[in-house]
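Novice: No sequence on hand, only this structure:
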């Protein structure tokens, strides 16, 4: 099984902690750092679907699977979720 990033950085925000928690469940890991790569930790494509579905349920956002593959870290996915929230708020403000 692949090892964690040597420069472990714990989740820094509630969103990063939520994402890391989902990853821990799916990957059966005790600890996930914000810079750990999902695929280097042994994650597979079918597990990506589980992660994305769970995060969608918890955030009420539609996440693009492509975003996960482009940034397969907690920090990268967290940034994408924040951008989705901002875009949604902007769209609702323009209505």
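Specialist: Perfect, thanks for sending it. Since this is a predicted model, take the numbers as computed values, not measurements.
Novice: contacts, neighbours, all on C-alpha from now
Specialist: Noted.
Novice: on contacts alone, who are the packing partners of the longest helix along the chain?
Specialist: As assigned by DSSP state H, the longest helix anywhere in the chain is helix 74-94. Packing contacts for helix 74-94, counted by 3 or more Cα pairs under 8 Å, 6 or more residues apart in numbering; DSSP states H and E, involve helix 14-27, helix 65-70.
Novice: try this one next to it:
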């Protein structure tokens, strides 16, 4: 059995991965509550350009980002954006489940 003390590194890794999935779901809910225009500005102007942001590779965040590809600012960058999204796609090795 598994003890509650997270005695092994694998157990701690599993908890970190699950928390990452929970946080990405919470981000999606928060984005939904904030509204399309606010999140559109946030994604187009700020978040989609940040490679260091851990949740850019999440499939749900990528879909939200993809929703704003119709914007004028993105028309010339669509091929590059899709390539960047596929390179960022999870499972990120840092967050990859060891328990599967």
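Specialist: Sure, I can see it. The structure displayed is predicted, hence computed values, not measured ones.
Novice: After superposition, what's the TM-score here?
Specialist: The TM-score (TM-score structural alignment, normalised by the length of structure 1) is 0.29; 46 aligned residues with a Cα RMSD of 3.8 Å.
Novice: Can you give me the neighbour number for residue 94 of structure 1?
Specialist: 7 (other Cα atoms under 10 Å).
Novice: distance of it from residue 83 of structure 1?
Specialist: Per Cα to Cα, to the nearest Å, residue 94 of structure 1 is found 16 Å from residue 83 of structure 1.
Novice: Let me see the ranges of the helices in structure 2.
Specialist: Taking DSSP H as the test, the helices found in structure 2 are 9-34, 36-45, 59-67, 78-88.
Novice: related to what we said a few turns ago, of all the helices and strands packed on helix 74-94 of structure 1, which one comes closest to residue 51 of structure 1?
Specialist: helix 14-27 (6.3 Å; Cα to Cα).
Novice: quick one: buried residues of that closest one?
Specialist: With burial defined by 16 or more other Cα atoms under 10 Å, the residues of helix 14-27 of structure 1 counted as buried are 15-23, 27.
Novice: do the same with stretch 20-27 of structure 2
Specialist: Neighbour-count burial for stretch 20-27 of structure 2, with 16+ other Cα under 10 Å as criterion, is recorded at 20, 24.
Novice: before we move on, back to that, please identify which of the helices and strands packed on helix 74-94 of structure 1 is closest to residue 55 of structure 1.
Specialist: helix 14-27 (7.0 Å).
Novice: count of residues packed around residue 9 of structure 2?
Specialist: 8.
Novice: How about the contacts made by it?
Specialist: Residue 9 of structure 2 sits next to no residue when contact means Cα atoms under 8 Å, 6 or more residues apart in numbering.
Novice: No further questions, thank you.
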